[in-house]
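Peer 1: got a predicted structure plus its sequence, pasted below:
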Amino acid sequence: MKIDSATFYKSCSELKGLPVSSLPEIVFVGRSNVGKSTLLNTLTGRKALAKTSSTPGKTQLINYFTINDRLYFVDLPGYGYAKVAKGQRYEWGRLLGGYISEREEISLVVLLIDSRHPDMESDQQMIEFLEYYQRPYGIVLTKYDKLKQKEKSRVRKALKSFSLKTKFIVNYSALSGEGKESLLEQLENYTG
């Protein structure tokens, strides 16, 4: 998949504000601070398309980006740790769960997992959620460049043990660009 254009389309705080469209949606989800926004920026070649922060919980809305005028990339709020009130975390969970379970336009969910912490319970719960709702999903291991060689094989084994229905697993480094082309090739299969 070649990305020629990527623009911010809209943000939604509620499901009723989602776009009325038949364009396919490729959704990016993961724990807070796993690197969703950074991945979107590196995939599209736009440094500031999605807002990034070292503070967990920066993405608080469902953010839509139009890609090549033929599909959306959707950046969801992170789950897990974030320095926000419990009520806000509950609302994010409700929004995220409702979106993933109900949205017909979703063609693929890309689950980002921090490669340094591949066996987090919250990631496993997300995989179970995606499989329960029969959503096709792929896994991207972020921050892969920070692992030693021995750790890399341990990470892949851990993931294969609890994600049997994943369409793909891609190792990704925003710093080196490792995995970018491989991920774009995978995404091409879900562009409609």
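Peer 2: Yep, it's here. Here the structure is a predicted model, which means the values were calculated and not measured. Numbering: from 1, shown residues only.
Peer 1: switch to C-alpha atoms for all contacts and neighbour counts from now on
Peer 2: Fine.
Peer 1: buried ones in the longest helix seen in the chain?
Peer 2: Ranked by residue count under DSSP state H, the longest helix found in the chain is helix 86-102. Neighbour-count burial for helix 86-102, counted by 16 or more other Cα atoms under 10 Å, picks out Arg89, Trp92, Gly93, Leu95, Leu96, Tyr99, Ile100.
Peer 1: confirm Ser22 sits in a strand?
Peer 2: No - counting by DSSP: H, G, I helix; E, B strand; the rest coil, Ser22 is not part of a strand but coil.
Peer 1: quick one: contacts for it?
Peer 2: Contacts for Ser22 (Cα atoms under 8 Å, 6 or more residues apart in numbering) come out as Glu105.
Peer 1: from Tyr64, how far out is it?
Peer 2: To Tyr64, Ser22 is 14 Å away according to Cα to Cα, to the nearest Å.
Peer 1: Throw the buried residues of helix 86-102 into TSV and include distance to Ser182, thanks.
Peer 2: As requested, those are exported to TSV (distance: Cα to Cα, whole Å):
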residue	distance to Ser182
Arg89	33
Trp92	30
Gly93	30
Leu95	30
Leu96	27
Tyr99	27
Ile100	24
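Peer 1: can you tell me which of those residues lies closest to Leu39?
Peer 2: Comparing those against Leu39 with Cα to Cα picks out Leu96 as the nearest, at 19.0 Å.
Peer 1: now the closest one: how far from Phe28?
Peer 2: Leu96 sits 11 Å away from Phe28, going by Cα to Cα.
Peer 1: again, but for Leu15
Peer 2: Using Cα to Cα, one gets 17 Å for the distance from Leu15 to Phe28.
Peer 1: more neighbours: which of these two?
Peer 2: Taking neighbours as other Cα atoms under 10 Å, Leu15 and Phe28 compare with Phe28 leading, 26 against 15.
Peer 1: report the contact partners of the more buried one.
Peer 2: Lys36, Phe73, Val74, Asp75, Leu76, Val109, Val110, Leu111, Leu112.
Peer 1: hmm, Phe73 is touching Val27, no?
Peer 2: Yes - using Cα atoms under 8 Å, Phe73 is in contact with Val27, at 5.9 Å.
Peer 1: also this one, for the comparison:
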Amino acid sequence: MQVKNVELVMSAVDPKQYPTTGYPEIGLIGRSNVGKSSLTNVLINRKDYAYTSGQPGKTQTLNFYNVDDLLYFVDVPGYGYAKVSKSEREKWAEMIETYLTKRDKLKGVVSLIDGRHKPSEYDLQMRDWLDYYEIPVLYVATKVDKVSKSQRKNQENMLRTELQLEQDETLIMFSAKTKYGKDEVWKWIENQIK
């Protein structure tokens, strides 16, 4: 998909603040610093539109990006970041759970996992949680440009095994640097918002 116009329309913490335009929404979730903003920037063909930070825990609200008046990408705060207070983490968890379980415009979630490592305990918990609520999920393994080409298939097999993915569940290897996997991610998104 060739994106022409993108606008960060709002940062929300409460359902009363969500957009009311009725466009379908795709949530982007993952651990802090896994590459959600980088994936967003690649998908919308912008260099630094979604703010990327070397410092985890920067996204603290649900950020709604209007993409060509067709859909919203919703950047969700990263999970598993230890340097915020327990009460702050609980507030984020409640905000995220409310959005993911109650939002009828949500058509699916892109769950980002660091493609260089085994999934974390948090990744596995999120996988179980999304499964429990029967939310459509695309798993995207990020930063695969840091995995040698000869090792990628092994890495992909290991991630599928660790995440206990069924045959029909998709895992896409992705690199923001080389844009590897971008078209496959878009294909899944387009199918979800039909």
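Peer 2: Cool, the structure landed. Please read these numbers as outputs of a predicted model, since none were measured by experiment.
Peer 1: circling back to that earlier point, the longest helix of structure 1 vs structure 2, average distance?
Peer 2: Its aligned residues in structure 2 lie a mean 1.1 Å from helix 86-102 of structure 1 after superposition (mean Cα distance after the TM-score superposition for structure 1).
Peer 1: name the SS class of the residue nearest the centre of structure 1, please.
Peer 2: Using Cα atoms, centre = their mean, the residue of structure 1 that lies closest to the mean C-alpha position is Phe28, 2.1 Å off. When classified by three-state DSSP, Phe28 of structure 1 comes out as strand.
Peer 1: contact partners of stretch 132-141 of structure 1?
Peer 2: Residues from elsewhere that reach stretch 132-141 of structure 1, judged by Cα under 8 Å, 6+ apart: 101, 107-115, 130, 165-172.
Peer 1: what about Phe8 of structure 1, how many residues nearby?
Peer 2: Neighbour tally, Phe8 of structure 1, other Cα under 10 Å: 15.
Peer 1: go on, Asp4 of structure 1?
Peer 2: Number of residues near Asp4 of structure 1 (other Cα under 10 Å) recorded here: 10.
Peer 1: pretty sure it contacts Asn68?
Peer 2: Yes - at 5.8 Å, Asp4 of structure 1 counts as touching Asn68 under the criterion of Cα under 8 Å.
Peer 1: now the strands for structure 2?
Peer 2: Per DSSP state E, structure 2 carries strands over the ranges 6-12, 25-30, 62-67, 71-75, 106-114, 137-142, 171-173.
Peer 1: quick one: closest of these to Ala82 of structure 2.
Peer 2: Of all the strands of structure 2, strand 25-30 sits nearest to Ala82 of structure 2, with 14.3 Å by Cα to Cα.
Peer 1: that older thread, would you reformat the strands of structure 2 as JSON lines and include distance to Asp183 of structure 2?
Peer 2: Shown next, in JSON lines, are the strands of structure 2 (distance: least, Cα to Cα, whole Å):
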{"stretch": "strand 6-12", "distance to Asp183 of structure 2": "18"}
{"stretch": "strand 25-30", "distance to Asp183 of structure 2": "16"}
{"stretch": "strand 62-67", "distance to Asp183 of structure 2": "16"}
{"stretch": "strand 71-75", "distance to Asp183 of structure 2": "16"}
{"stretch": "strand 106-114", "distance to Asp183 of structure 2": "14"}
{"stretch": "strand 137-142", "distance to Asp183 of structure 2": "12"}
{"stretch": "strand 171-173", "distance to Asp183 of structure 2": "10"}
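Peer 1: got the contact list for Leu15 of structure 1?
Peer 2: Leu95, Gly98, Tyr99 are the contacts of Leu15 of structure 1 under Cα under 8 Å, 6+ apart.
Peer 1: kindly report the same for Ser5 of structure 1.
Peer 2: Residues in contact with Ser5 of structure 1 (Cα under 8 Å, 6+ apart) are Thr44, Thr66, Ile67, Asn68, Asp69.
Peer 1: from those residues, pick the one nearest Ser182 of structure 1.
Peer 2: The shortest approach to Ser182 of structure 1 among the contacts of Ser5 of structure 1 belongs to Thr44, at 13.8 Å (Cα to Cα).
Peer 1: hmm, Ala6 and that closest one touching each other?
Peer 2: Yes - Thr44 of structure 1 lies in contact with Ala6 (Cα under 8 Å); the separation is 6.4 Å.
Peer 1: need the residues touching each of Leu96 and Phe28 of structure 1.
Peer 2: By Cα under 8 Å, 6+ apart, Leu96 of structure 1 and Phe28 have these common neighbours: Leu76.
Peer 1: give the buried residues for stretch 122-133 of structure 1.
Peer 2: For stretch 122-133 of structure 1, the neighbour count (16+ other Cα under 10 Å) marks Asp123, Gln124, Met126, Ile127, Leu130, Glu131 as buried.
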